[in-house]
Structure formats: structure tokens, C-alpha cells
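Engineer: Turn this into a structure:
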Amino acid sequence: MQGPLPLYTEYASKVLHSWTSLRICMNEGSGGPNTLQKVNTLIEQMHTVACRLKDEEKLADFLEDYLDLELNMICEDDSIPEVAKLLMDGAHLVRDNRLSELRMKMDSLPSPCDLNKCQSQSNVIEFEGDAEDSQSSESGTEEGHDVEMNE
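Structural biologist: Sure, this is the predicted structure:
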């Protein structure tokens, strides 16, 4: 039998790999050449992140920011709160040592959809202004983030 953290990591991996928006992001490489590494880091750190945030709304905000800042993706459907709820529910089951329930929850997750049946949507935003205005500073800290991930 697996310990709680490897089981949660497996659960988080299944949740995130079942998330169509994230799978499209991975397939398109929208986070650059390290997209898969960024997704794997997210999976590996998810238990720590969920435990620190303790709230599915804060976790949803974290996921939204991570998708935007790390993976260059804006998710316009209502899937982020749903994914955050699944991830937080799993963290609570680990916290309460209800690992058999976590295993059952993991086994009941839907299989990922066939991405070939998904329609791609591209939105191009034209920027009017100086090139200097479009450069962002990378100070290493972001306002509003409660959690730092170790890479």
C-alpha cells in the first residue's frame, strides 16, 4: 500500500491530466519548451500548496495565476474551481488519513477526453504602444501569491 503523499501525488496527477484545458496547454507547449516540466512541478508541489492554502477558493486563484504566469494560458471556462475542489478534497482525505476513500475517488475520476475532438480557439490581442511598455520585470515575487513553489 502506498503512503499518503505518493498516493496524493498520483491523485493530483490524474486530476490535472484529466483537465482538458491543461492537456491542451501541454499539447500546444504554451508554457514554452519547459511546459511539461512546469506541469510536473505543479503536480509534485500540489500537496504542499493545498495544505498551505487550506481553501479551495485560494487554490483556484493559485491555479489561475499559475496557468497565466507559468503556462501562458487563460482558462475562460468554469473548470478551475472544479479542479481546485477535487484537489482540495483529496488533500483533506490525506489529512484525515482516509486513504482508501482517496483511492476510490481517484478510481472514479473520468478518463481524459480525446483532444482531437476539441476545437482550438486562438485570440490575438493587438498591442498599441512602445515595445518598452510591453516588457515586464521579473522580480521573482508576485503580489497576491501566498505560496512559492520550489523548482
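
Engineer: From now on I want contacts and neighbour counts done on CA atoms only, so please keep to that.
Structural biologist: Noted.

Engineer: now the end-to-end length of stretch 47-65.
Structural biologist: End-to-end distance for stretch 47-65, by CA to CA, to the nearest Å: 17 Å.

Engineer: ok, and for it, which residues are buried?
Structural biologist: Going by neighbour count (16 or more other CA atoms under 10 Å), the buried part of stretch 47-65 is 47, 49-50, 53, 56, 58-65.

Engineer: Let me know the closest of these to residue 17.
Structural biologist: Distance to residue 17 across the buried residues of stretch 47-65 (CA to CA) is lowest for residue 63, with 14.0 Å.

Engineer: Next, the second sequence, to be compared with the first:
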Amino acid sequence: MSHSELFRNVVETVFSTWTALRLAVEHGMGGQQGKEIASQFVNQVTDLFCKNDIGAEEVADFLAEFMDKEFQTVCEDDSPDEVATVLWQFYQHCKAGRHDLVTLELSKFPKCEMWLCKPVHPIRSDEEAMDTVDTITHERSSDTAAEEHDPEWTEVRSRRRKERALM
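Structural biologist: Predicted coordinates for the structure are as follows:
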């Protein structure tokens, strides 16, 4: 297996564990073709690394911009930075021919459904999506002051912020 093929598997595995991406696809933020867009995202990121000498910061910017543009999702949890750093480290190992190390490190990833390879079941209708948004908005308004909700955007919040707020 070439290093680019191995790295594509890495990107697919890392993206399968990226909660923000999965939620954006499952909730139809990329439209009916969300899963296909996510698959193209895997290919674009793989090509970005394989065809360029690129740093983790540039990759993080690309990931954040793609999520915003294609999935109308702004990741305020710094996950694009984390994902970019992990991908950059794996790519360095792939490029150096350390395929055994890459395989070993991938085996340490949490076991999750490889949803990029299987059909994703998005919310079925706009009405169901609005019901979900209404439920979330109602739950938030009881905990905090009411905020305006823009159904065009999905906000991904860090769990760390909640933990800090509770302290």
C-alpha cells in the first residue's frame, strides 16, 4: 500500500471520529448529498497533504473553512485544530515510510462506526429538523438567557466550556 493510500485510510478514520463532521452530515447541514460531500472532503484533504508541503495550521484553516462553506457549521470547539494536528502527524509518519507505526497508532483510536463507508440516516424532513431545533432551543432557554437562533447555522460547543462553567 502506498503512503497516499494509507494516509487516505487515516483521514477516513480520523473523520469518522470527528463529532462535528458527523453531526453536520447526520443533521442534513450539507443537504441530501452530505455524506458524498464528506467523502469528497476525505479525498480533498488527502490530496492537500499529498500534493503540497503544508503545515497543521493551514490544514486547520482549510478544515474550518470547508465545514463553514459546505456544512454551514462553525466549530467553536477548536476541533479543526485538533484534527489538523493529528492528520499532520500521521502524514509525517506515512511520508517517512513508518507504515507499521501508523497502523499501530490507528489501532489505538476509539472503536467507532466507520460512518463514511455506510449510509448515514439524516433527519427525514424539515419539520423534524425544526422540532429538534425547537427542543434544543427550549432546553437552552430554561438554562440560560434566550438567544436568537439562526437555523442556517450549527454551533458545535466544547464540552470543556460546560465543565469550566460548572466549577
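
Engineer: Overlay them and tell me the TM-score.
Structural biologist: With the length set by TM-score structural alignment, normalised by the length of structure 1, the two chains reach a TM-score of 0.71; 120 aligned residues with a CA RMSD of 2.3 Å.

Engineer: Looking at the buried residues of stretch 47-65 of structure 1, which is nearest residue 10 of structure 1?
Structural biologist: Of all the buried residues of stretch 47-65 of structure 1, residue 10 of structure 1 sits closest to residue 47, with 10.7 Å by CA to CA.

Engineer: Same list (the buried residues of stretch 47-65 of structure 1) but as CSV, adding secondary structure and distance to residue 85 of structure 1.
Structural biologist: CSV is the format used below for these (DSSP: H, G, I helix; E, B strand; the rest coil; distance: CA to CA, whole Å):
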residue, secondary structure, distance to residue 85 of structure 1
47, helix, 13
49, helix, 13
50, helix, 10
53, helix, 12
56, helix, 6
58, helix, 10
59, helix, 8
60, helix, 8
61, helix, 12
62, helix, 13
63, helix, 11
64, helix, 13
65, helix, 16
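
Engineer: Can you pull up the most central residue in structure 1?
Structural biologist: Centroid check for structure 1 by CA atoms, centre = their mean gives residue 63 as the closest residue, at 4.9 Å.

Engineer: Could you pull up the contacting residues of the residue nearest to that residue when sequence neighbours are not counted?
Structural biologist: Of all residues not flanking residue 63 of structure 1 in the chain, residue 80 sits nearest, at 7.0 Å (CA to CA, 6 or more residues apart in numbering). Contact analysis of residue 80 of structure 1 by CA atoms under 8 Å, 6 or more residues apart in numbering lists 60, 63, 64.

Engineer: hey, where'd the helices end up in structure 2?
Structural biologist: 3-16, 19-26, 34-51, 56-71, 79-95, 99-107, 126-143, 159-166 (DSSP state H).

Engineer: so which of those helices comes closest to residue 113 of structure 2?
Structural biologist: It's helix 3-16; of the helices of structure 2, that one is closest to residue 113 of structure 2 (CA to CA) at 7.2 Å.

Engineer: what's next to that closest one, contact-wise?
Structural biologist: Helix 3-16 of structure 2 has contacts (CA under 8 Å, 6+ apart) with 21-22, 42-43, 45-46, 50, 83, 87, 90-91, 94-95, 97, 99, 106, 112-116.

Engineer: Buried members of these into PyMOL, please.
Structural biologist: In PyMOL syntax, the buried subset of these is picked out as below (16+ other CA under 10 Å):
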select buried, resi 21+22+42+45+46+50+83+87+90+91+94+95+99+106+115+116
